[in-house]
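Asks: I'll drop the sequence and a predicted model, then ask my questions.
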Amino acid sequence: MGTETLGLTEAVSIALGGMIGGGIYAVLGVVTQISGAATWSAFLLAGVVAACAGYSYVQLNALIAANDGNTGGGSVTFIRSFTGNTTIAGMVGWTLLLGYIGSMAMYAFAFAEFVISFPMVPESIGAAPLRPIVSVGAIAAFVGLNLLGARATGTVETVLVAGKVLVLVTFGLGGVGYAIATSPPAVDLGASTLTSFSPVMAAAVSFVAFQGWQLLFYDQESIENPLDRIPKAIAIAIATAVVVYVLVVVATSDLAPQALRTRPHTALVDAASTIAGTVGYAGAGATVISLSALLSTGSAINATLFSTGYFAKGMLSSDLLPDRIGDASADGVPPRTVLLIGGVTAAFTAVGSLSAITSFASLSFIVVFGAMSLLAFTQRDRERIRAVWPAVGAVGAALFFVLLFYHLYTAERETFYAVLGIAVATFLVETLYFERDVIRAEIPDLR
């Protein structure tokens, strides 16, 4: 892969591309079922906690850069630098890597669902269902794009993000305007629900919609002047995502409440048909929003794969992944690493239902974001860190973790046990790898 650098526009696109693609098309229906018309407040609350975590990441990154005289790092680097515990750092890295793979598999699954939702596209070819084929093909296409280099990836990401944000903002403003213009006005902000605990529960479930911005910390070698541009890109991306989410949620919950309950992945299509139908273009409205869904999920795959490659390279450089996965000394991301990540993602997305792995990914992001906020809080005596923001991030993430587990246990019992199984299996594999020398030394004694 090439060594071209990315500017502020591409950095914002990478961060935003990793958020909006998953938030709107993957969790909107689930979150709305919890908090109804007050869902906009859930996304707003989740955005606040994410922004506090973003502040923590930025400050930790700057502290490391100031101490070492080099560009900082991400979650793994932060833990190694401030705790000195390589095993915990490696286990966090492996957990995040699995979370990113699960997220990409979810995006590819949704991408294929929207492809086959078009009337002219069949659901199967012969006896083979088309959905897994399209999902794997999407992963393969973006793996090929990432192998071309950083500049090609960043340019395509900018185009994809600009297209989907334009469509979603137009849809949101049009939907809200349409709802206000009806007689009587159809706008419902869920005022009666705002005082209940439902929006907080929904915020926990929706937190995965804000996991894309931290990918920038793994791209620092490909970003021009990263210590200056990454904080700006994160602030712009999170603020933009919150605005887009609120607009789209209000419009969709007002115009397609039934679709959100029965067809959550395509509820936006129904709402777009309602708006465009007033001028006789219901079909065109549905097509445009469906194409936007393809742009959103496609850019989410692209952004996450691009940044996960750099994340894996950093772990290789730190000796936290086996050398056979890639050459850490290669320019850019080692092609073998990109191919391996793409292959594992393709395998996950071809299986079918990804609810368990997606829920595990959500929980892993909550844990890591909360841990980084707590880590920043422990450094509050440093002049540049204001304790209140890391404190909000840590407490908010802890609350979200408990609430998401509670939601899974009460509403999705099978997924709850599946997530526990994945978590235990991941922990055991990580322990066997990072404590392999200790285990070898103990085996003779055990005999």
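Replies: Arrived safely. Numbers count the residues shown, from 1 in each chain.
Asks: rest of the way, CA atoms for contacts and neighbours
Replies: Will do.
Asks: I'd say Ala371 and Val395 touch.
Replies: No: look at Ala371 against Val395 with C-alpha atoms under 8 Å: they stay out of range, at 10.0 Å.
Asks: so between the two, which is more surrounded?
Replies: More crowded of Ala371 and Val395, by other C-alpha atoms under 10 Å: Ala371, with 21 against 15.
Asks: try this one side by side with the last:
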Amino acid sequence: MSQHRALARRLGTGDAVVIGLGSMIGAGVFAAFAPAAQAAGAGLLVGLALAAVVAYANATASAQLAAQYPTSGGTYVYGRERLGPWWGYLAGWGFVIGKTASCAAMALTFAAYAAPAGWEAPVAVAAVAGLTAVNYRGITRTAALTRIIVTVVLTALAVVVLSNLLGADPQWSRVTLSGAGGASWYGVLQSAGLLFFAFAGYARIATLGEEVRDPGRTIPRAIQVALGITVLVYATIAVTVLAVLGPDGTAATPAPLAAAVDASTWSWAAPVVRIGGAAASLGALLALIAGIGRTSLAMAREEDLPRWLAAVHPRHRVPHHAEIALAVLVCVLVLVVDLRGAIGFSSFGVLLYYLVANLAAFTQEGTHRRFPRALQVVGAVGCVVLVATLPISSVLAGLGVFAVGIGYRLLSRRAAARAR
């Protein structure tokens, strides 16, 4: 009977917005800026703008679909309902494998800020175990902890901006949107693909559709509010950091925010930035665990993943088997993954996930259509272009893992047919 229990609707608009913010702000500010600057140089802001446009188009597709299908699983469910089982499976597989890599990246980012040298891996494993325990206790505890984390992160980011403006010597000529500062368009597009990793957190709101009150109204509003706030935060941080460090300085360090504070007279604020980086990574990791668990639950209900993962805890009403399995896998990954590779691989899986979302939303009609179809066209084309310009190693790894997923579904369906 536990396999068929529904999740409880306990989240309001504010909770959903906070979970979306916790998913996005941690990933982007503290993990994606440096590799994006390496790809685009002075064209970083152009890459950020392109990523934001594609993210907004994708967000409208997710919001429109979530209002019609308010259940766990996000685009996995939408693809199945609008396009067919294989489309849904490919979206769900892309989300699960891409966001599992994101979990490892966020755990390692947290350890880089919080752990003493040589202790990064054990601290990352401890973070995964601790946050899995929080999620296990119920979604309202997830939202409450995320609210605290987001407050800490925004405070730290405010300190970064003020230190750059008041304690440093910003050179505004380093900040440009015209001509991408001599950067190649391929590099700018690659940076957009890497920065898209930072915006993809709004999907967590849609995957929680079975736990949101009044989902037809709450989910579209929460997605747009969370994304709008995140774009403003990213743009402000990017402009001030580029003005202080320049494109080369931003690309040269794995922690450009901390480096910008170090370059100012506010050196006392460096610990605040480290605390903010650690908290941001925890917020992203916490929301990722929740989102992947719900998508795995939806896939297991349809036997696209093992049925054991479809269990819902009788008391806490969470997909506890899926979250435990995810925690074990991520703890293994943190021992072997590379941060930049994890970001690129995650972007590959998630961009294909949103490609399916745009195609599914394009088919909606009548009262279910809330946004112009042109936005779905922009989103779909943007996803394809950004996937094609990701680092080649990320593309090859993504294609390989998708081939494994397709093989798994073919074999499992064949075995199920023989059993009948």
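Replies: Looks like it came in fine. If you're wondering where the values come from, they're calculated on a predicted model, not measured in any experiment.
Asks: quick one, what contacts Tyr245 of structure 1?
Replies: 20, 23-24, 40, 43 (C-alpha atoms under 8 Å, 6 or more residues apart in numbering).
Asks: mind checking which helix or strand the spatially closest residue to Ser13 of structure 1 that is not a sequence neighbour is in?
Replies: Nearest non-adjacent residue to Ser13 of structure 1, counting by C-alpha to C-alpha, 6 or more residues apart in numbering: Thr158, 5.2 Å away. Applying DSSP states H and E as the criterion places Thr158 of structure 1 in helix 150-181.
Asks: list the buried residues of that helix.
Replies: Across helix 150-181 of structure 1, burial judged by 16 or more other C-alpha atoms under 10 Å covers 150-151, 153-154, 156-158, 160-162, 164-165, 167-169, 171-179.
Asks: mind giving me the packing neighbours of that helix?
Replies: Judged by 3 or more C-alpha pairs under 8 Å, 6 or more residues apart in numbering; DSSP states H and E, helix 150-181 of structure 1 is in contact with helix 8-22, helix 130-148, helix 226-255, helix 267-277, helix 282-317.
Asks: the inter-axis angle of it versus helix 8-22?
Replies: 60 degrees (axes from the mean of the first three to the mean of the last three C-alpha atoms, to 10 degrees).
Asks: count of neighbours near Pro271 of structure 2?
Replies: Neighbours of Pro271 of structure 2 (other C-alpha under 10 Å): 14.
Asks: what residue of structure 1 takes the place of it?
Replies: Using TM-score structural alignment, the partner of Pro271 of structure 2 in structure 1 is Thr287.
Asks: Provide a list of residues in contact with the residue nearest the centre of structure 1.
Replies: By C-alpha atoms, centre = their mean, structure 1 has its centre lying nearest to Gln211, at 3.9 Å. Applying C-alpha under 8 Å, 6+ apart, we find Gln211 of structure 1 in contact with 18-19, 50, 365.
Asks: apply 7 Å and report the result again.
Replies: For Gln211 of structure 1, the contacting residues are 19, 365, by C-alpha atoms under 7 Å, 6 or more residues apart in numbering.
Asks: follow-up on the earlier one: the helices and strands packed on helix 150-181 of structure 1: which one's closest to Thr378 of structure 1?
Replies: Closest approach to Thr378 of structure 1 among those is made by helix 226-255 (20.7 Å; C-alpha to C-alpha).
Asks: counting contacts, what elements does whatever helix or strand comes next after the closest one pack onto?
Replies: For helix 226-255 of structure 1, the following helix or strand on the C-terminal side (DSSP H and E) is helix 257-262. Helix 257-262 of structure 1 makes packing contacts with helix 28-35, helix 267-277 when contacts are defined by 3 or more C-alpha pairs under 7 Å, 6 or more residues apart in numbering; DSSP states H and E.
Asks: what about Tyr409 of structure 1, how many residues nearby?
Replies: If we define neighbours as other C-alpha under 10 Å, then Tyr409 of structure 1 has 14 of them.
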